[in-house]
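Student: structure for this input, please:
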Amino acid sequence: MSKRRKQHRATAAKPEKTKVRDVYVPRPFADLPNEGDWIAMRELLPAATAPLTVKPEYADKLGDRQLTLATVLPLAWPAMSRADGQVFVAMQRQFQSGDVSRDIAASLLAALDAEPGHPVAVPARPGEGPRMQDVIELKSLEVSIHDTFDFWLGEDTDTDDPQVSASMERANASIYPTSRLDAAKSAYWCQTPDNTHVRIVLEEDEDAALAALARLRAAEELKLVPDSKFAGMFRTHGVLIPVWDLAADTVADDCEKPVTEFAVRYAEALASTEPLTSAERRAKDGLVGRQLNLR
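Tutor: From the prediction side, this is the model:
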């Protein structure tokens, strides 16, 4: 056999690798109810859950089981099918493709197919397929914030097991106090070891939101209260999340009125159709320099 034929046969014998097509979606949670809260669960909240319902074509797979969206699951699992039949899907999964919504939907569908009480096998990069917008059916995302990760545990979990107890203790120690504010959509107060913050997920187009914030900064109306500090903003999933530093002893209730007043100022600035003034353009440049990209 000639050398060329040998090389041809060797090449033909090698199985072709399946290439997973990865498409970047800059705003993966668009068109989901309460987009800002999806992003908050993905990027801001330490321990939170929200009930989910699926579209009719997936109802048979779910059956009478309860389906819950969670910020994070044990060992950073992307999904969990507990022995009691309850199904969890995590927003803060360890691996991600260019479309986070597709990743989470793949985790959800894998959990529905998994046997209760068994690990859920989820591909790191699932490729093409349904997104959360295609799978779930909700009028709103009802987020509950928790002080502990006890929602991980089923009724049959042995909480006296030293390993279980130690694991939960470590996880709970990572939670910082967080409260939802009623004054604005997707607004949260939190107290980290270093600072007390207010963070608001702005659902508007990021260019429009940036222009509105620039108008407020130029007019010296960006602070929440006189002794607060505008710390900057996160840029993630196609939106902006401004962050304010507050006095250490500021509690969540203290923030409701200032955030309400900011929301009014922001809405007025957002509605303006006038070109940015030179001062507002300088303010915009300053804001861009204080952005932190999370994606």
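Student: please count neighbours and contacts with C-alpha atoms only from this point.
Tutor: OK.
Student: what comes up buried for the helix or strand containing residue 107?
Tutor: In this assignment (DSSP states H and E), residue 107 forms part of helix 100-113. For helix 100-113, the buried set under the neighbour-count rule, 16 or more other CA atoms under 10 Å, comprises 100-112.
Student: right, and the helix or strand after it?
Tutor: In N-to-C order, the element after helix 100-113 by DSSP H and E is helix 132-135.
Student: tell me which residues of that following helix come out buried.
Tutor: Using 16+ other CA under 10 Å as the test for burial, helix 132-135 gives 132, 133, 135.
Student: residue ranges of the helices in the stretch 151-295 of the chain, please?
Tutor: Remark: helices of the stretch 151-295 of the chain, listed N- to C-terminal, are 162-173, 206-218, 256-271, 278-288; assignment by DSSP state H, counting those that start in this stretch.
Student: other SSEs contacting the longest one?
Tutor: Helices and strands touching helix 256-271, by 3 or more CA pairs under 8 Å, 6 or more residues apart in numbering; DSSP states H and E, are helix 206-218.
Student: one more, so I can put them side by side:
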Amino acid sequence: MGKKSRVKHRSQQETATPGEVGPRQPCPCGSGRRYKACHGSADGPAPAYVARPFAGLADEADVIAMREMVPAATAPVRLRDGVTDADRAVVLCSLLPGAAPGLVRQDGTIWLGLQVQHAFGDPSRELAAVLEKALAAEPGDVVGLTAAPAEGPRLQDLLTDDPLEVTVHRGFDFWVADVDDPTGAIASSLEAANAAAHPAARLTSVDAAYWTDVSTKEHLRWVMPHDDEEQLLSALARLHAAGKDSLVEGSRLVGMFRTNGVLVPVWDLPLGTGAEVLEEPAAAFRKHLDAALADDSPLSTEERSARSGLANRQLTIR
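Tutor: From the prediction side, this is the model:
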């Protein structure tokens, strides 16, 4: 009886009048959220979700890798002419002390942390807002966001199109490279971060491919920002069916995940492989993949089966 009453009450509260959008129906703005959680919310519309936030950035794939899967890495960037204080030194960092979004160093250099989940819908806009706040902050200030940023530039609007020079670090000692004897909270944070960081390396023969050792196994994770995801999936399937997707003996393309709007194929590697021996086979695989991407012939039965298997082993990470 009580359950029926609750159902009846909810029905009375959430049923829309003709011509209106029901609270539990998709919001007509196209966000994918229910109306009551978006434009029907008392707090106003939820932030718009941007599926591929870093599209258009120079080396988009490396930015994604630093944000999603590389423990400790840095890459200096330059501000566009016309940006306030455009000559300031800015460094993209995978992770900052305390997971801070931004930090102004004593010499004025701005460190911008990529591994920060503000969850306001557009990581590029969020990072740009942090960068703008840091440009106006004082040396030693930690900068972050407490609310969704207002309309404004995105990271693509603030940075030049120069290729990134990514440095992968063994740990986070770069945090205190200019500190003689770190103590207290800084030392504790550094010790904890170093203990959690798995060894990683960026391959030099191809773009945005990163080896890592997670103790129980090794992986190669390769960010592939192809505009046509279906075409990329078909090309990978062609190589899988032809037996051309193994990098070294004992390696295996085990699947892929999707993050920031792009696909990241993942290989399992035998323990002890390391990054260096992957350089030549990765370059060869890149050539095979380019040829497969250019092949527009229909997939064979075996290739369709391989494609289905790869598609079923996808995981989407927002």
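Student: thinking again about what came up before, just put the buried residues of helix 100-113 of structure 1 in a markdown table and tack on distance to residue 283 of structure 1.
Tutor: Converted to a markdown table, the buried residues of helix 100-113 of structure 1 look like this (distance: CA to CA, whole Å):
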| residue | distance to residue 283 of structure 1 |
| --- | --- |
| 100 | 32 |
| 101 | 34 |
| 102 | 37 |
| 103 | 37 |
| 104 | 37 |
| 105 | 39 |
| 106 | 42 |
| 107 | 42 |
| 108 | 43 |
| 109 | 46 |
| 110 | 47 |
| 111 | 47 |
| 112 | 49 |
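Student: which of those lies closest to residue 81 of structure 1?
Tutor: residue 111 (5.8 Å; CA to CA).
Student: list the contacts of the aligned partner of the closest one in structure 2.
Tutor: Alignment note (TM-score structural alignment): residue 111 of structure 1 maps to residue 134 of structure 2. Taking CA atoms under 8 Å, 6 or more residues apart in numbering, we find residue 134 of structure 2 in contact with 102, 103, 104, 110, 141, 143.
Student: which residue, other than its chain neighbours, is closest to the third one?
Tutor: Beyond its immediate neighbours in the sequence, the residue positioned closest to residue 104 of structure 2 (CA to CA, 6 or more residues apart in numbering) is residue 110, lying 4.6 Å away.
Student: what sits against the aligned partner of the one you found in structure 1?
Tutor: Across the two structures, residue 110 of structure 2 finds its equivalent in residue 87 of structure 1, going by TM-score structural alignment. By CA under 8 Å, 6+ apart, the contact list for residue 87 of structure 1 reads 65, 66, 67, 68, 79, 80, 81, 111, 112.
Student: what separation do you get for the residue lying closest to the third one once chain neighbours are set aside and residue 104 of structure 1?
Tutor: Think residue 67 of structure 1. Spatial nearest neighbour of residue 67 of structure 1, chain neighbours left out: residue 87 (4.9 Å); criterion: CA to CA, 6+ apart. The gap separating residue 87 of structure 1 from residue 104 of structure 1 is 13 Å, by CA to CA, to the nearest Å.
Student: now the strands for structure 2?
Tutor: For structure 2, applying DSSP state E gives strands covering 73-77, 90-93, 102-104, 110-113, 142-143, 167-168, 200-202, 209-213, 218-222, 252-259, 262-269, 314-317.
Student: how far apart are the fourth one and its match in structure 1?
Tutor: The one in question is strand 110-113 of structure 2. Compared with structure 1 after fitting, strand 110-113 of structure 2 has a mean deviation of 0.8 Å; criterion: mean CA distance after the TM-score superposition for structure 1.
Student: for that strand, what is the distance to the chain centroid?
Tutor: When distances are taken as CA atoms, centre = their mean, to the nearest Å, strand 110-113 of structure 2 is centred 16 Å away from the chain's centroid.
Student: residues contacting the residue most central in space within structure 2?
Tutor: Closest residue to the average C-alpha location of structure 2: residue 64 at 3.6 Å, with CA atoms, centre = their mean. Residue 64 of structure 2 makes contact with 54, 223, 259, 260, according to CA under 8 Å, 6+ apart.
Student: you'd agree the last one is up against residue 61?
Tutor: No: at 9.5 Å, residue 260 of structure 2 does not count as touching residue 61 under the criterion of CA atoms under 8 Å.
Student: residue 194 of structure 1 maps to what in structure 2?
Tutor: In structure 2, residue 194 of structure 1 lines up with residue 216, judged by TM-score structural alignment.
Student: which residue sits closest to that match, ignoring its sequence neighbours?
Tutor: With CA to CA, 6+ apart as the measure, residue 271 is the residue that lies nearest to residue 216 of structure 2, at 7.6 Å, once sequence neighbours are left out.
Student: residues near the counterpart of the one you found in structure 1, how many?
Tutor: Structural correspondence for residue 271 of structure 2 with respect to structure 1 (TM-score structural alignment): residue 248. The tally of other residues near residue 248 of structure 1 (other CA atoms under 10 Å) stands at 13.
Student: list the contacts of residue 248 of structure 1.
Tutor: With CA under 8 Å, 6+ apart, residue 248 of structure 1 has these contacts: 191, 195, 196.
Student: and what of residue 172 of structure 1?
Tutor: Going by CA under 8 Å, 6+ apart, the list of residues near residue 172 of structure 1 reads 147, 148, 149.
Student: map it across to structure 2 for me.
Tutor: When the two structures are superposed using TM-score structural alignment, residue 172 of structure 1 falls opposite residue 194 in structure 2.
Student: ok, that match to residue 237 of structure 2 distance?
Tutor: Taking CA to CA as the measure, residue 194 of structure 2 and residue 237 of structure 2 are separated by 38 Å.
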